[in-house]
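Student: Make a model of this:
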Amino acid sequence: MTQVVSQLAVKPGCDLGQHRSAAELWAALPAELAGWLRPLANQIAKDILDGIALADPRYRSLLRRRGPGTLSESIKEAVSSCLDGIGDPLPRISRPALLGRRLGRAELAADGALDRLRAAIRLSGRIACEHLADAARRHRISGESLCALMEALFSTIGEISAAAAVEYSTGKARALTQQERRRHRLTELIVSGTTATERATASLAEALRWQLPDRVAVAVLEPVVPRIDLRPPRFDEQVLVDLGQPEPRVITADPRRHLDPADGALTGWRAVVGPLVPFTEAPVSLHWARRTLGCLQDGSIKGGDVVWAHEHLSTLWLLSDDFLTAELSRRSLRPLDALPGPDRLTLTETLFVWLQNRCSTTETAGRLRLHRQTVHNRVKTLRALFGAGLDDPGQRLEMLIALRARRLRLSER
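Tutor: This next block holds a predicted model:
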C-alpha cells in the first residue's frame, strides 16, 4: 500500500506532553495504523528473541523454553498486546508491566544481574524501533503519528524496565535475612581494602561473632552443575560466604581446611583460591583469584574442584601484561617471526623444547620423538638465526619466557 497517510493523527485530547501509561499511548494512536503494524508482531518478537540470545548467550536456555508463562511467550504476548492496543477505545491492562515483573523474577531466579537484564530490555526496544520506523517509511506515516508511535514504544520499554527493577530488587531484599545482609556487607568491606571501613568491619564482625583473622585467602566460586540442581556450599561459622555476587566469594583464614573438596562442602561448586595474605590485603587475594578463574575459563590453565592461584604463578605473571609480553616476544623471537609459516612453527617448537631441556639435543630429540640428527640440524639452523644470543644465558631466559607466553596466548584462542 502506498497511500499517503499524512492526515492520520493522534486522537483529539491526547496531548503528547501529558503523562500517560503505555497502554493509553498505544490506544491514542490512529486505528488505521493497526492494520499495517499488527502483522509485524511475530517477526518483531522473533527478532527480539534472536537479538537477545545473540548479544548475551546466557539467556539462550531461558529463551528456548516454550509454554505459558515462559519468557519467550511473555515477550510475544507483550508485543502483540501493544500492537493490538492501537486505537483501542478501552485501553487494556498493560502487558509491559506484567512482562517486566516476569523478567525480574526470572533474572533473580537465574542468579543474574539487574544491569544485564536492563541491557537486554534496551536492546529489545532498539529492535522494535527499527521495525516500526521501517514500517513508517514504507507506509508513509505522518511525522506526528510516527512521533506518537515512538513515544508509545519508549514508554513501554520504560514500564518494562521499571517493573523488572522493582521485582528484582524486592525479591533480592526479601531473600536476604539480616545475618545474610551482614555477611554480604562484611565481605564487601573486607575486599574493598579501605582503611575508612575498619570500624564498620570490626562492628559487623562482632555482630556475626566472626573473629577477625591476621591473614585471609579470598576464593571465588563457579558452579559446575546446572543452577537448578545447585545447593549453597556448606561451611562452618568462621568462613564468610557471599553468594549475592556475580562471582560468589569465600573468605577464610584456613583455606586448606575449609576448602577441602573431600569434606563435601563444595558439592556442585569449583573454588578458585587467591593467595593467603595479610587481612588488610584481601583485595589482592581476590584480584588473583579472579585472574586465575579467567585463565581457567579460557583454557590457559587446568584444574579440578579447587584451583590454587599460587600453583600457577608463572602463568599468571606471563599473562598479566599484554604489552610487555608482546614486546618481549617481538624482540627476543624476531628471527623466527621472519620465517615462512611451516618453518617458523617447526623451529619454534624445537627451540622451546631445547631450552626447556637445558639445551640437550638428545633429550630434545626424545621429547619431540625425532632422530637426534634432525634435532642437531634444526639447532644448527637456530644458531644461524640467533647467533651468539643462543649461548647467552640472559637471552636464552628471555626466549624461554617469550615462547611460554606465546603458547599460553595461543591456548586462550
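Student: For the rest of this, base every contact and every neighbour count on C-alpha atoms.
Tutor: Noted.
Student: Pretty sure Leu25 is one of the things Ala152 touches, is it not?
Tutor: Yes: using C-alpha atoms under 8 Å, Ala152 is in contact with Leu25, at 5.1 Å.
Student: Tell me which of these two has more neighbours.
Tutor: Leu25 (27 against 24; other C-alpha atoms under 10 Å).
Student: that's a strand at the more buried one, yeah?
Tutor: No: under DSSP: H, G, I helix; E, B strand; the rest coil, Leu25 sits outside any strand and is assigned helix.
Student: Would you do the same for the sequence below? I want to compare the two.
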Amino acid sequence: MPAHAPPQRHAPTVLPDRAPAATAIADIVRAGLPVLVDELIEEMRAHVPKADALFRLDAGSQARRGIEEMVRRFVDRVAAGAPVLDDDAERYGSFIRDAFLNGCDLNTLLALSQIGARVAWRHFAAAGNRAGFTPDEVSVLAERTFACMELVSAQAVDLFERLYEDAAATLGENRKRLLGALLSELGFSPRPVADLAREARWRLPGSVACVAVDDVFTAGGRLSPALDADVLTDLERPDPCLLVPAPDAAGRYEMLRRGLNGVAYAIGPVVPLEEAALSLRLARRGLALMLRGVLPGAEGHVRCDEHLPSLTMLGDEECLRILVRRALAAFSDCPPERRTRLSETLLTWLDSGSALREVAARLNIHPQTARYRMRQLEDRFGERLHDPDWRFEMQIALRFRALGRPEPALAGAEQPPEPARTAR
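Tutor: So this is what the prediction gives:
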C-alpha cells in the first residue's frame, strides 16, 4: 500500500465554558444510552438506505458496538466541553471501516454524522428539560454538540479518505495481477484466474479484446476517466496495454477513442477470455505495422479485426521476403514502371478470376491494353498462370508488394525453374 501523509491534525476548537448543568445532563443521557443508540440506529436505517446493511445479522452487532462507543465518547466530550482528540478517530475507526467495507461512500458517512448530531442533541435537550434546567443552560450543550460533531466529521473524512486510497491502491494492484495472469504466455489457468478476479472485483467475461498502447505513453501517462471501470489497465508493463471485456458491447469503441485521445493504439481481435494473450500479440503487431505506415491509422488507431489477412501475412516478414524474391524473380529484367504495370495487372487478373474485361475495368485501361499485358505475362510465366499453388503464392507476394513494403532486390535474381506440375 502507498505511504500516506499523516492524518490531518485539527486545531482544538474553543468551546463554551463548562456550564454547571452539563455534567448532570450528561449523566441523564448516559443512563438512557441504550435508548439513544436504538433511536440513532433506527433513524440511520430509515433515512440512509446504504447504512441498512451495516446493522444486519452479525455485522449489525459489530456496528452497534461501534455506534455505542462513538456515542459514549461523544457524550463525554460534550459534557466536558473538551475538543475531540485525535485518538477518538481511532476509536471511531472500527465503525467507519465497517461502513466503508459495506459500500458506504463519503456522502453517506457525512449523512450518518448529521443524524448522530441531531439525535444526540434531541436527547440532551430532553434530559435538560426533564431535569428543570433553563434554556440558556441547555443551549450551552447545543453549541458543544455541533462543535464536537464538526470535528468528528472532519476526522472521519480523514480516515475515510485514507481507507479509500488504500483500497484503491490494493484493488489496482489486484487488477494488475489479474491482467498479468490473463496475458501470461505460460497459458490460461482457470482456477487462479477466478481467484484473482474475485480479489479484483472483476466479473469474468465471455470475450475480450486487448489494446496495445504506444510505448511513449508510459507510466507517466494518465488514462482518461472516459474508460469504463471494468477495463483492466497496466501502463507500467514493457508493452503497456488495456484489456476490454465484452468489446463488442455498445459504445466500447467510442469509449476507447475518447479515453485514448491523442495516443496511438491498436485494438486486438475479439477472442474468448482464455485467448487474451493472443489478442495482445496481434494488437502489438498491428500497432507496430500502423506506426510504420503499413496498416492505415488515420485517427491514430487500428482495429486488428479488420486486417487479419495482413497480420497473418506479415507475421513472419523474413520468410515472406524470401517468398517474394522467388515469386517476382521473373520481373527482374523489367524497368520499375513496367514491373509495376505488370504486377498490378497480374494481381487484378488473379483476383478477378482471370476475366480480362474486369481487369480492364478495375485498372481503368482499354481491354486491348489488358490483353497486351496478359500476353507479356504469359510469355514470362506460361502454364504456371493456371497452377493453383503458383497462383496462391503469387497472390501473397503481390499483395505484400501492394502494401507498399520495399521489395527484395530482384536485379540479377535467378528465375527458378518451372515446377513440373500438370497444366490446366
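Student: what span of structure 1 lines up against the lengthiest strand in structure 2?
Tutor: When structure 2 is parsed with DSSP state E, its longest strand is strand 207-213. Against structure 1, the aligned range for strand 207-213 of structure 2 is residues 215-221 (TM-score structural alignment).
Student: how close does the matching stretch sit to structure 2?
Tutor: In this overlay with structure 2, the average offset of stretch 215-221 of structure 1 from its partner residues is 2.1 Å by mean C-alpha distance after the TM-score superposition for structure 1.
Student: ok, residues contacting that stretch?
Tutor: Stretch 215-221 of structure 1 is contacted from outside by 247-255, 269-279, 282, 285-286, 289-290, 293, using C-alpha atoms under 8 Å, 6 or more residues apart in numbering.
Student: that older thread, can you give me the offset of the longest strand of structure 2 from its chain's centre?
Tutor: 10 Å (C-alpha atoms, centre = their mean, to the nearest Å).
Student: Would you state the helices of the stretch 201-350 of structure 2 in chain order?
Tutor: Using DSSP state H, counting those that start in this stretch, the helices of the stretch 201-350 of structure 2 run over 252-259, 276-291, 308-313, 317-327, 336-351.
Student: Are any of the contacts of stretch 215-221 of structure 1 buried, and if so which?
Tutor: 249-253, 255, 269-277, 279, 282, 285-286, 289-290, 293 (16 or more other C-alpha atoms under 10 Å).
Student: re earlier: and the helices of the stretch 201-350 of structure 2: which comes nearest Ile25 of structure 2?
Tutor: helix 252-259 (58.5 Å; C-alpha to C-alpha).
Student: For Arg375 of structure 2, see how far away Gly297 of structure 2 is.
Tutor: 38 Å (C-alpha to C-alpha, to the nearest Å).
Student: again but with Leu196 of structure 2, I slipped
Tutor: Taken as C-alpha to C-alpha, the span from Leu196 of structure 2 to Arg375 of structure 2 is 65 Å.
Student: quick check: longest helix of structure 2.
Tutor: When structure 2 is parsed with DSSP state H, its longest helix is helix 135-182.
Student: Superpose on structure 1 and give me the mean offset of the helix or strand just after that helix.
Tutor: Next in sequence after helix 135-182 of structure 2, counting helices and strands by DSSP states H and E, comes helix 190-199. In this overlay with structure 1, the average offset of helix 190-199 of structure 2 from its partner residues is 3.5 Å by mean C-alpha distance after the TM-score superposition for structure 1.
Student: what packs against helix 190-199 of structure 2?
Tutor: helix 135-182 (3 or more C-alpha pairs under 8 Å, 6 or more residues apart in numbering; DSSP states H and E).
Student: neighbour-wise, which of Gly297 and Arg375 of structure 2 wins?
Tutor: Higher neighbour count among Gly297 of structure 2 and Arg375: Gly297, with 18 against 13, using other C-alpha under 10 Å.
Student: In space, what's closest to the more buried one - neighbours in sequence excluded?
Tutor: Met290 (6.0 Å; C-alpha to C-alpha, 6 or more residues apart in numbering).
Student: repeat for Leu314 of structure 2
Tutor: The nearest residue in space to Leu314 of structure 2 (C-alpha to C-alpha, 6+ apart) is Leu320, at 7.3 Å.
Student: so how many other residues sit close to that neighbour?
Tutor: 17.
Student: Just give me the match in structure 1 for it.
Tutor: By TM-score structural alignment, Leu320 of structure 2 lines up with Thr325.
Student: Equivalent analysis for Glu254 of structure 2, please.
Tutor: Alignment note: Glu254 of structure 2 maps to Pro261 in structure 1; criterion TM-score structural alignment.
Student: doesn't Asp305 make contact with that match?
Tutor: Yes: counting by C-alpha under 8 Å, Pro261 of structure 1 sits close enough to Asp305 to count as a contact (6.6 Å).
Student: Tell me the residues that contact both of these two, please.
Tutor: Common neighbours of Pro261 of structure 1 and Asp305 (C-alpha under 8 Å, 6+ apart) do not exist.
Student: Tell me how many other residues crowd the closest residue to Ala133 of structure 1 other than its chain neighbours.
Tutor: Counting by C-alpha to C-alpha, 6+ apart, Leu146 is the residue found nearest to Ala133 of structure 1 once chain neighbours are left out, at 7.8 Å. When neighbours are defined as other C-alpha under 10 Å, Leu146 of structure 1 has 21 of them.
Student: Next: Gln178 of structure 1.
Tutor: 10.
Student: Pull the contacting residues for Ile157 of structure 1.
Tutor: 96, 121-122, 125 are the contacts of Ile157 of structure 1 under C-alpha under 8 Å, 6+ apart.
Student: State the distance from it to Pro393 of structure 1.
Tutor: In terms of C-alpha to C-alpha, Ile157 of structure 1 sits 64 Å off from Pro393 of structure 1.
Student: Go ahead and confirm Arg362 of structure 2 touches Leu347.
Tutor: No: Arg362 of structure 2 lies out of contact with Leu347 (C-alpha under 8 Å); the separation is 11.0 Å.
Student: More neighbours: which of the two?
Tutor: Looking at Arg362 of structure 2 and Leu347 with other C-alpha under 10 Å, you find the greater number of neighbours at Leu347, namely 20 against 13.
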